[in-house]
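coords please:
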Amino acid sequence: MSGPDDVAALAAAVGLDPPVYRRADVERQVGVPHADMVRWWRAMGFAEVPEDEVAFGRDDVRMATDLASLLASGRVDDLDVLRLARVLGSSFSRIAEAQVSLLEDVDDEGGGADGVGSEGTDPGRSLEDAELLELLETSLVYVWRRHLVAALGRRLRVEAADEALRADIADPDTTTEARHEDHGTSATTVGFVDIAGFSRLSKRLDVEELGDIVDRFEAGALDVVAEHDGRVVKFIGDAVMYVAPDLEAGVRIGLDLQERAKGSDVPLELHCGVAHGPTITMGGDVFGPTVNLASRLTDVARRGTAVIPRECAHELDDRPDLLVKPVRRPYDLKGIGRTRLATVARRPEERDAPASRRRDRRDRRAG
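Sure, this is the predicted structure:
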């Protein structure tokens, strides 16, 4: 598809009103300053639109009107809007690219004997499949709602833990050690797992093989993190960043991922670093010194282990299936300084135990 007429056709196919306005037309209708419109548009990750181009429709007017009304109410400020716009833009850009790839695959399957239609692969043809388009839309809303429920549940659990901590502090019989166990409820367990030697793999494997490895790594990470009640924060190239309910869960995620990678068709060596401490969450991402520490610990990790700060090692002392070893010499971690570490691995007899048996033991501990 090409040409301005096709832009209107594409908009209609995905449920958008056709473009009939220039940016200045939208600004006049909504009463929003030009600078605000440009900032909102850029924050969502869209390419710049020439001022004289007819590129906006009634959907854009309605969205800008709703945003302007929300800001005027004082319930949120411009910074909140821009932060959410950036998260939505970056996330949905990736989702849209993945959906277009799916449409291409559908076209390939519906093509001729060679898997390609007479006009070649054209994802635009799949836009005529109303059932498929409806599934793409409803799946977005469904996954969003499920994640919203999960996020609200995590927030309620944190608030409940805060209430419990305040009650403990108010109780004169509660010891200082008990009050500060697990570093307080504002602390977060952050973990990183990356593929070691990814640059060497890139030179040795072709693009499709490399893509398959990354795909399986991401799928495994999502599976294992969910199994331990954690959350994948993001994938960064050949690494995954996640948060976990506690230090033990964070460590077990790393060890489980390494075992999966070792048993794959193309055995991979994964490195894991886990830290526990204060963080701040903004736009679904997690920031702070704890994140930096976990990332740097991954740099010095070795196969089959998770590296943690040495002062956290005592929290895993009573785990009979884990082998915790303090590292004798301190490490100079970039941006962190001299840090004492400990390694955590499964005991040799546990490495050969079936995963189901380990899950049963974990469930009994949780119960």
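
every contact and neighbour count from this point should use C-alpha atoms.
Will do.

contacts for the host helix or strand of Val190?
Secondary structure from DSSP states H and E places Val190 in strand 187-195. By Cα atoms under 8 Å, 6 or more residues apart in numbering, the residues outside strand 187-195 that reach it are 238-247, 250-251, 254, 268-279, 290-291, 294-295, 298.

now, those that are in helices?
Counting by DSSP state H, those place 247, 250-251, 254, 290-291, 294-295, 298 in helices.

I'd like these as a markdown table, with neighbour count and distance to Ala72 appended.
Output for the ones in helices among the contacts of strand 187-195, formatted as a markdown table (neighbours: other Cα atoms under 10 Å; distance: Cα to Cα, whole Å):
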| residue | neighbour count | distance to Ala72 |
| --- | --- | --- |
| Leu247 | 24 | 43 |
| Gly250 | 28 | 43 |
| Val251 | 28 | 46 |
| Gly254 | 29 | 46 |
| Thr290 | 22 | 37 |
| Val291 | 26 | 36 |
| Ala294 | 24 | 41 |
| Ser295 | 23 | 41 |
| Thr298 | 23 | 46 |
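
now the two most distant members of those residues.
Using Cα to Cα, the pair of the ones in helices among the contacts of strand 187-195 lying farthest apart is Gly254 and Thr290, separated by 16.6 Å.

report the contact partners of Arg125.
Neighbours of Arg125 in contact, by Cα under 8 Å, 6+ apart: Asp107.

here is the second sequence; please produce its structure so I can put it next to the first one:
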Amino acid sequence: MTLPPEPPRRPTADELERLLLGASRRYTWKQIAEGAGLTVADAQRYWRALGFPDVGDEQAFTVWDMEALRGITDLVRDGVVDEATAVQMVRALGRMTGRLAEWHVETLAEIIEENEAAGVGTGSRLTSAYLVAQKLLPEFERLLIYTWRRKLGASVNRLVAIGRIGDAPLLAAPASVGFADLVSFTRLSRGLSVEALGELVERFEATTNDVIFGTGGRVIKTLGDEVVFTADDPKTAATIGCRLVAEIGEDATLPDIRVGIATGPVVARLGDVFGTPTNLAARLTALAERNSVLVDDATADELADVGDFALRALPPTTVRGLGIVNAFSVTVRREPTA
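I've put the predicted structure just below:
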């Protein structure tokens, strides 16, 4: 990245923080709670839900902290959401943006280190961080809002489609849940440098994201060497699973992969999914051979009428907490159609 011209003097750490927060810290708990029409206890509840630690009685808050609390208070007061739902929404927002912020900081730190090592930096990491933030903040802020609206539209359209199918609750509708993880990742990671391990995880996440989103699924979460995804129907989920095996399992520079898929009603909460299909998919992944896709009988029943896939029944297996499970290996008979 090419940095803009260096400012006349080097910025301080406080100036960098002020740039990022958009204002100076000047308010206490009592002041922002009063400004938002909340008790201190309620203000602290939302603060913790966002994922921030307690800060005591010092002047730790900006005018934007007060505005954010005031906005939440107005939503509850106007009856748009109740207080419990507001806390849930705030908690989900904190989780998602917290991870995004950590990733952005890690990436920007790498850029700054590379620039300094190449002799094209400013000679000061703090100055470089200030200049990068100054250049990127406005664009990423716009991109964040754009992406959220786009994702919101896609999710709403999906719920509308589900609502037309039957009388099942929208947030407990049938779905196919998939788990995919890298084989022997723990052993492999011990022999890698920090940089090589980071590159491996990044390639895994990038590849799985491209395959899952590109095929019509949704990434629920990634846990280093594992990704959890959902799809609206078994065919899409099986297509994703087989393409993950083709993309990752056949790549000599990546570890082998295994995938488990189960279908049934799941409950969606805070961006995650819960229910028997989620647990079963995880168990099937543990049972799967390397570079293979295992599905449960509900998924297999739906795929039986799809000519794109070949199914092979495995001997029934007793799984702890789930009893006897009938698993099926799935392979592509021909390239699945969209």
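
what would you report as the TM-score here?
Superposed pair, TM-score by TM-score structural alignment, normalised by the length of the second structure: 0.88. Supporting alignment: 325 aligned residues with a Cα RMSD of 2.4 Å.

look up how far Leu192 of the second structure lies from the most centrally placed residue in the second structure.
With distances taken as Cα atoms, centre = their mean, the residue of the second structure nearest its centroid is Lys221 (4.4 Å). To Leu192 of the second structure, Lys221 of the second structure is 24 Å away according to Cα to Cα, to the nearest Å.

over to Gly217 of the second structure?
Applying Cα to Cα to Gly217 of the second structure and Leu192 of the second structure gives a distance of 31 Å.

who has more neighbours out of those two?
Gly217 (22 against 12; other Cα atoms under 10 Å).

quick one: map the more buried one onto the first structure.
Mapped onto the first structure by TM-score structural alignment, Gly217 of the second structure lines up with Gly230.

does its match touch Asp246 like I think?
No - using Cα atoms under 8 Å, Gly230 of the first structure is not in contact with Asp246, being 9.1 Å away.

so what sits against both of the two?
Between them, Gly230 of the first structure and Asp246 share no contacting residue under Cα under 8 Å, 6+ apart.

buried stuff in stretch 324-332 of the first structure?
324, 326 (16 or more other Cα atoms under 10 Å).

how about stretch 317-326 of the first structure?
Going by neighbour count (16+ other Cα under 10 Å), the buried part of stretch 317-326 of the first structure is 321-322, 324, 326.

corresponding residues in the second structure for stretch 283-291 of the first structure?
With TM-score structural alignment as the criterion, stretch 283-291 of the first structure aligns to 270-278.

also stretch 56-64 of the first structure?
If you align by TM-score structural alignment, stretch 56-64 of the first structure falls on residues 61-69 of the second structure.

quick one: map Arg94 of the first structure onto the second structure.
Per TM-score structural alignment, Arg94 of the first structure is aligned with Arg99.

apart from its neighbours in sequence, what residue is nearest the match of Gly217 of the second structure?
Ala244 (4.2 Å; Cα to Cα, 6 or more residues apart in numbering).

please determine how far the one you found is located from Arg364 of the first structure.
19 Å.

the two - which one has more neighbours?
Ala244 (24 against 9).

so what corresponds to that one in the second structure?
Match for Ala244 of the first structure (TM-score structural alignment): Ala231.

then Leu16 of the first structure?
Under TM-score structural alignment, Leu16 of the first structure pairs with Gly22 in the second structure.

for that match, what are its contacts?
Going by Cα under 8 Å, 6+ apart, Gly22 of the second structure touches Trp64.

what count of nearby residues applies to Val207 of the first structure?
Neighbours around Val207 of the first structure, by other Cα under 10 Å: 11.

now for it: which residues touch it?
Counted by Cα under 8 Å, 6+ apart, Val207 of the first structure has zero contacts.

counterpart of it in the second structure?
Checking TM-score structural alignment: Val207 of the first structure goes with Val194.

mind naming the longest helix for the second structure?
helix 125-165.

identify the residues contacting the helix or strand harbouring Ser189 of the second structure?
Using DSSP H and E, Ser189 of the second structure maps to helix 185-190. By Cα under 8 Å, 6+ apart, the residues outside helix 185-190 of the second structure that reach it are 197, 225, 255.

mean shift between the helix or strand following that helix and the first structure?
Using DSSP H and E, the helix or strand that follows helix 185-190 of the second structure towards the C-terminus is helix 194-215. By mean Cα distance after the TM-score superposition for the first structure, the fitted helix 194-215 of the second structure averages 1.2 Å away from its aligned residues in the first structure.

buried ones in helix 194-215 of the second structure?
Neighbour count says helix 194-215 of the second structure has 200-201, 204-205, 208-209, 211-212, 215 buried, by 16+ other Cα under 10 Å.

so that helix versus strand 174-182, what angle?
Computed by axes from the mean of the first three to the mean of the last three Cα atoms, to 10 degrees, the angle separating helix 194-215 of the second structure from strand 174-182 equals 150 degrees.

so which bits of the match of stretch 56-64 of the first structure are buried?
For stretch 61-69 of the second structure, the buried set under the neighbour-count rule, 16+ other Cα under 10 Å, comprises 61-63, 65-66, 69.

ok, stretch 132-148 of the second structure next?
Buried-residue list, stretch 132-148 of the second structure, by 16+ other Cα under 10 Å: 132-134.

switch those over to TSV; also include distance to Gly94 of the second structure.
Below are those laid out as TSV (distance: Cα to Cα, whole Å):
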residue	distance to Gly94 of the second structure
Val132	24
Ala133	21
Gln134	23
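
need the residues that contact stretch 151-158 of the first structure.
Thr185.

hmm, 10 Å instead?
145, 147-150, 159-164, 185-186, 231, 245, 284 (Cα atoms under 10 Å, 6 or more residues apart in numbering).
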